[in-house]
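K.L.:
here is my input; please provide its structure:
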Amino acid sequence: MGQVWSAQDLLLGREVAVKLLRASVPGSTHADELRRRFERESRITARVGHPGLVTVHDAGTDADELYLVMQYVRGTDLADHLAENAPYPWPWAVAVAAQLCPVLAAVHDAGIVHRDLKPRNLMLRHDGTLVALDLGVAAVLGADTTRLTMTGSPVGSPAYMSPEQAMGDAVGPAGDLYSLGVVLYELLTGTVPFEGSSALGTLHRHLHEAPAPLRTTRPDLPPALEALVLWLLAKDPAQRPADANAVYLALAPLLPTPTTAVLTGTGPVSAALCDPTRPFRMPFAPWPDHAPQTPWASSPAAAAAAQPVRAPAPDTRSPDTEGDLLAATVDEARRLLGAGRISQALGLLGSALRTAEARHGVDSPVAAALRRQYGALQPHAGAHRAGATPHRP
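P.N.:
Sure thing, here's the model as predicted:
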C-alpha cells in the first residue's frame, strides 16, 4: 500500500514517521474519491486522541501520493515480540488484548473501524505499553480492502479478516473484535487459526471452518481464556461480544495485579523490556531512564563487557542465595546478548539493578557490579535500536 520513512521535523526538531500511500492503490479506480476519503478519515483519526493510538501530526497530498506525518514510536512490533518470546506467556497475551480493548472502544465510539488489526500493526514500547498503527489507512480504503486484484490477492490481511469482511459486506466494530480474536489465537498458539495456500483459500476457511481448540496445544491456558477467544471468533457478528468493553471485562480476572511477580519466559530475574504486563503490575510507575552512556573503545569498559562479571559476596544481612542469584542473572544476560537478544539482556540487568539499589543501597557492591555490566551493554543496545525499523510499510 505504501512506504514509511523516518524523518526530522525541522520546525520542532523531533523525529517523526512519514507514511506515503499511493493514490491509485490496487483495486481502486477513483483516485479523487480516495483523496477526499483520506482527508476526512485523517481528520477523524486525529480527533480520537487516545494514548494507545499513534498520534497523527499532519496529513496531505504530494503529487500522486498521500502522506501522513505521525509520531515516531520506539519499541518492537508484536510480530517480532512473539517471535523472540515463543512460546508467548499467556499472561502477556491477556495484557496485550486488555490494552487493545480501550483503544478499540475509543475508535469505535468515534465511528471508525480499524479493519486491519494484526501483530505488524501493533507495537510495544519499551515500558510495555501498546500502540496501534495504521488507523485510518484501512478505513480510507473501505470496501477496497477486500476487492481482489488481477492476481486474485485481496488488498489487506486475509489471515486476520472477519467472515463479513471476507465476503465484502459492511464491516462494523464486531469485525475488529474478530481480528482481535485472531491476534489472541496467534499469540497463544504461534499460528493463525486459518491459513490456506492462497488468499482465497484462507478466506474460505474463515467462512466455513471452526478453529482448532487452543488447549490441545497449550494445556496451560485457563479455560476462560480459551472460551473468550472462541467467542471472539464466532462466524456470526451477532454472536461475538457486544463491544470492546465486554471483552475487557472478560479479560480482567486474568490480568496480573500490582502484587504479583513479573511474568516472563526467560531468566531467573523477572524483568524484560516490552513486557506488556508491566502497565498492570506497576500502574503509573515511571519508566526508569537508562544509565549514562559509557564511552566505548579499547578501555576498561570494553574489557568488562568481554569478561564475565563476578558478583561480589552478598551482604551479610542477605540470604546466602543472593550471590548465586546475582551470578545467574549476569550469566543469563550474557546468554541473551550472545543470542542477539540485546533488549532483553538490558532489561534483565536493569531490573536486577533497581532491585539491588532498593534493597542494599545505590553504593552497595552488588549494585556497583550490576551497574558496571549494565553500562557495558549500553553501546550494544544503542546500536541495536539504531538499526531497528519501528514502523513497517
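K.L.:
going forward, measure contacts and count neighbours with C-alpha atoms only.
P.N.:
Noted.
K.L.:
starting at the chain centroid, how far to the one helix or strand residue 187 maps to?
P.N.:
For residue 187, the element it lies in under DSSP states H and E is helix 173-189. Computed by Cα atoms, centre = their mean, to the nearest Å, the chain-centroid distance of helix 173-189 equals 14 Å.
K.L.:
I'd like the next helix or strand past it.
P.N.:
Taking DSSP H and E, what comes next after helix 173-189 is helix 199-208.
K.L.:
could you list the buried residues of the helix or strand following that next one?
P.N.:
The C-terminal neighbour of helix 199-208 among helices and strands, as given by DSSP H and E, is helix 223-232. Neighbour counts over helix 223-232 (16 or more other Cα atoms under 10 Å) mark 225-226, 228-232 as buried.
K.L.:
closest one of those residues to residue 239?
P.N.:
Of all the buried residues of helix 223-232, residue 239 sits closest to residue 231, with 7.4 Å by Cα to Cα.
K.L.:
does the closest one touch residue 246 like I think?
P.N.:
No: at 11.2 Å, residue 231 does not count as touching residue 246 under the criterion of Cα atoms under 8 Å.
K.L.:
what ranges do the helices span in the stretch 201-350 of the chain?
P.N.:
223-232, 244-251, 278-281, 300-306, 321-338, 342-360 (DSSP state H, counting those that start in this stretch).
K.L.:
to compare against the first, here's another:
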Amino acid sequence: MCQRSLVIEATPGGADYHIAEAAHIVAEKPGGPRGAVDRPADIDGIDNLVLLCPSDHRMIDKGDGRRVWSRRKLLQLKRDHESWTAVLASRPSTPAAGRHTRSGPPGPGDVIVVDGEPYRLCAERAVHRDVADHTEGAYETAVHSGGSGTWCQGHVYGEGATEGHAWLRRSDAPPGTDGLRAALADEAALLLELPPHSGLPSLLGLEMTPQTISLVTAMPSPVTLRDRLTRTRPLPSHDELTLLAGALPRLGDALGALHDRGLSHRALSPGTILMPEPGTALLRDLGLAATAPRAGEKDDLHHAPEQAAGATPPGPPADVHRLARILYELITGRPAGRRGRHVAPSVLNPAVPARCDGMFLRALDADPARRPPVRAFVSSLRTAIETPDGRRSSPDRRY
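P.N.:
Have a look, this model is predicted:
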C-alpha cells in the first residue's frame, strides 16, 4: 500500500490544495480488500485507488451526492498522485539538523515537518493576545486542560517547496482527549470545501498521527491590521484611513463567503486580520467557523454581546459587531463602549468623516437583528471614508 498526501489545483493557475490521502489497493489477490468484487481490467483501474478524507479517513471515492467522483476525475487524481510519489522518491533526504527532536513541545528555531514539508518556528515577541487568549503573532505552547498533552501555534516559515510565511497550529494529544484536535481536523475539511478566495486562508499542509495533528495555512505576511494602523502615530491619518477603506471590500467579501454558507468566524481580532500590504486585508484563519456556535462561547475584548451571554447562538452578525469594534479601536485609539454608549468616532479622530458615526452605531447594536450585513457595512464605510462630506461632529456628541 502506498499512502501519501494528494493535492489538486483548485483553479487554473491557482494554489494547490491537499484533498486526501491515497492508497493503492492490489485487488487481484482473492483475499484482498476488494477481492470479492469485480476486478479491474487493468492495474490502473478505479478499483485500485481509494481516496481517504484527511479529517477522518473515510473513503470519498464511493457514496451519494457530492461524494461521487467520476471515473475520469479519479484516474486523473491517481496519475497526479503517482507522479508526485515518483518525484518524492527522487528527492534527496532532508538534513536532520535543526529538526525538533527533544522531548516536550517544540520551540522557536525548531523545524517541524508537516506533510513532508519543513517549517521553522519563528521567534517573535508576544505583545497582544487574541480571542482565545493566545498570542497573535508569537509562537507559544500550552498544556491542555487536564494535562492530556500540549498544543502550540504561531508564525512559521516554510523552508521547502512551500517556502514562505505560514501559520501553524499543532495539538499533541491522543484522539478523544482534546477538542482542539477535532477542531483542527474540521477546519481543514472546511478549508477544502470553501471555494478559493483571496481573502481566505489556503491549506498548505495537514498531518495526523495517533498522537498529533498539525495544520498549516498560508500567510502572505505576518503584518497585521494593527501593525499597519499603529506603526507611525496613535491615530490613523486620512491617508491611512483611505488605505484601510480600500482593504475592507476583500475582507468583507471573505467574511461574506462564510456567511453565505451559514458560517461565521466569531474570533476576529486585530491580529487575526492580516494586512500584507497597504490596501489589502485578509483572514489569517477561519476562527471558530468550523465549530458549532453557542451562546456564551466567548468573553473577550471584542466579543459580540451574544457571545458572552444570552439565548441566541452567535452567527454572522457577531462578525459584524467584532469587526466594528476592531475598526473603532484602531481608528480612535480607544475601545468602543458597551451597552450602547460610544463616543462618536469622528469626535475622537478628526480624520474620520462624520458619516461613519451612524454606521458604527448600527454595527455595534446590541441586537444582532439590527446590524447590517458585513458586505453592506464595509461598503458604506469605504464610501464614507473615500468621499468625506467635510462635516465635523460637535465635540460633545455621543450616540
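K.L.:
superpose the two chains and report the TM-score.
P.N.:
Here the TM-score for the pair of chains, by TM-score structural alignment, normalised by the length of structure 1, is 0.52; 231 aligned residues with a Cα RMSD of 3.1 Å.
K.L.:
quick revisit: closest to residue 121 of structure 1 out of the helices of the stretch 201-350 of structure 1?
P.N.:
It is, among those and with distance given as Cα to Cα, helix 244-251, at 18.0 Å.
K.L.:
report all helices and strands that that closest one contacts.
P.N.:
helix 90-109, helix 223-232 (3 or more Cα pairs under 8 Å, 6 or more residues apart in numbering; DSSP states H and E).
K.L.:
by how much does it deviate from structure 2 on average?
P.N.:
Here the mean offset of helix 244-251 of structure 1 against structure 2 after fitting is 2.4 Å, by mean Cα distance after the TM-score superposition for structure 1.
K.L.:
can you give the contact residues for that helix?
P.N.:
By Cα atoms under 8 Å, 6 or more residues apart in numbering, the residues outside helix 244-251 of structure 1 that reach it are 94, 97-98, 101-102, 104-105, 177, 225, 228, 241.
K.L.:
out of the residues you listed, who has the most neighbours?
P.N.:
Neighbour counts for the contacts of helix 244-251 of structure 1 peak at residue 177, which has 28 neighbours (criterion: other Cα atoms under 10 Å).
K.L.:
any idea what that one aligns with in structure 2?
P.N.:
Matched by TM-score structural alignment, residue 177 of structure 1 corresponds to residue 320 in structure 2.
K.L.:
so who does its match touch?
P.N.:
363-364, 371-374, 377.
K.L.:
for these, give me a markdown table that also has distance to residue 262 of structure 2.
P.N.:
Formatted as a markdown table, the contacts of residue 320 of structure 2 follow (distance: Cα to Cα, whole Å):
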| residue | distance to residue 262 of structure 2 |
| --- | --- |
| 363 | 19 |
| 364 | 21 |
| 371 | 16 |
| 372 | 16 |
| 373 | 13 |
| 374 | 13 |
| 377 | 18 |
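K.L.:
just give me the closest of the residues you listed to residue 194 of structure 2.
P.N.:
residue 374 (18.2 Å).
K.L.:
distance of the residue mapped onto the closest one from structure 1 from residue 335 of structure 1?
P.N.:
For residue 374 of structure 2, the aligned position in structure 1 is occupied by residue 244, per TM-score structural alignment. Distance from residue 244 of structure 1 to residue 335 of structure 1, counting by Cα to Cα, to the nearest Å: 40 Å.
K.L.:
pick out whichever of the two has more residues nearby.
P.N.:
Ranked by neighbour count (other Cα under 10 Å), residue 244 of structure 1 and residue 335 place residue 244 first, with 24 against 15.
K.L.:
does residue 346 of structure 1 touch residue 375 like I think?
P.N.:
No: in this structure, residue 346 of structure 1 is not within contact of residue 375 by Cα under 8 Å, at 9.3 Å.
K.L.:
so which of those two has more stuff around it?
P.N.:
residue 346 (27 against 24).
K.L.:
related to what we said a few turns ago, which one, of the helices of the stretch 201-350 of structure 1, ends up nearest to residue 113 of structure 1?
P.N.:
helix 244-251 (12.0 Å).
K.L.:
show me which residues of the closest one are buried.
P.N.:
Across helix 244-251 of structure 1, burial judged by 16+ other Cα under 10 Å covers 244, 247-248, 250-251.
K.L.:
before we move on, back to that, kindly indicate which of the contacts of helix 244-251 of structure 1 lies nearest residue 3 of structure 1.
P.N.:
Distances from residue 3 of structure 1 to these, taken by Cα to Cα, are shortest for residue 104, at 24.7 Å.
K.L.:
so what corresponds to the closest one in structure 2?
P.N.:
Using TM-score structural alignment, residue 104 of structure 1 lines up with residue 255 in structure 2.
K.L.:
quick one, what contacts its match?
P.N.:
Contacts of residue 255 of structure 2 (Cα under 8 Å, 6+ apart): 264-265, 319, 374.
K.L.:
can you tell me which two in those residues are farthest apart?
P.N.:
265 and 374 (11.9 Å).
K.L.:
what touches both of these two?
P.N.:
Common neighbours of residue 265 of structure 2 and residue 374 (Cα under 8 Å, 6+ apart) are 255, 316, 319.
K.L.:
wait, which of those is closest to residue 180 of structure 2?
P.N.:
The closest of those, once distances to residue 180 of structure 2 are taken by Cα to Cα, is residue 319, at 21.6 Å.
K.L.:
is it true that that closest one touches residue 259?
P.N.:
No: checked against Cα under 8 Å, the pair residue 319 of structure 2 and residue 259 is beyond contact range at 9.2 Å.
K.L.:
those two: who's more crowded?
P.N.:
With neighbours defined as other Cα under 10 Å, residue 319 of structure 2 and residue 259 compare such that residue 319 has more, 26 against 19.
K.L.:
how much space separates the more buried one from residue 366 of structure 2?
P.N.:
Distance of residue 319 of structure 2 to residue 366 of structure 2, given as Cα to Cα: 13 Å.
K.L.:
what do the two both touch?
P.N.:
Joint contacts of residue 319 of structure 2 and residue 366 (Cα under 8 Å, 6+ apart) are residue 304.
K.L.:
look up how far residue 125 of structure 1 lies from the aligned partner of residue 221 of structure 2 in structure 1.
P.N.:
By TM-score structural alignment, residue 221 of structure 2 lines up with residue 74 in structure 1. Separation of residue 74 of structure 1 from residue 125 of structure 1 (Cα to Cα): 6 Å.
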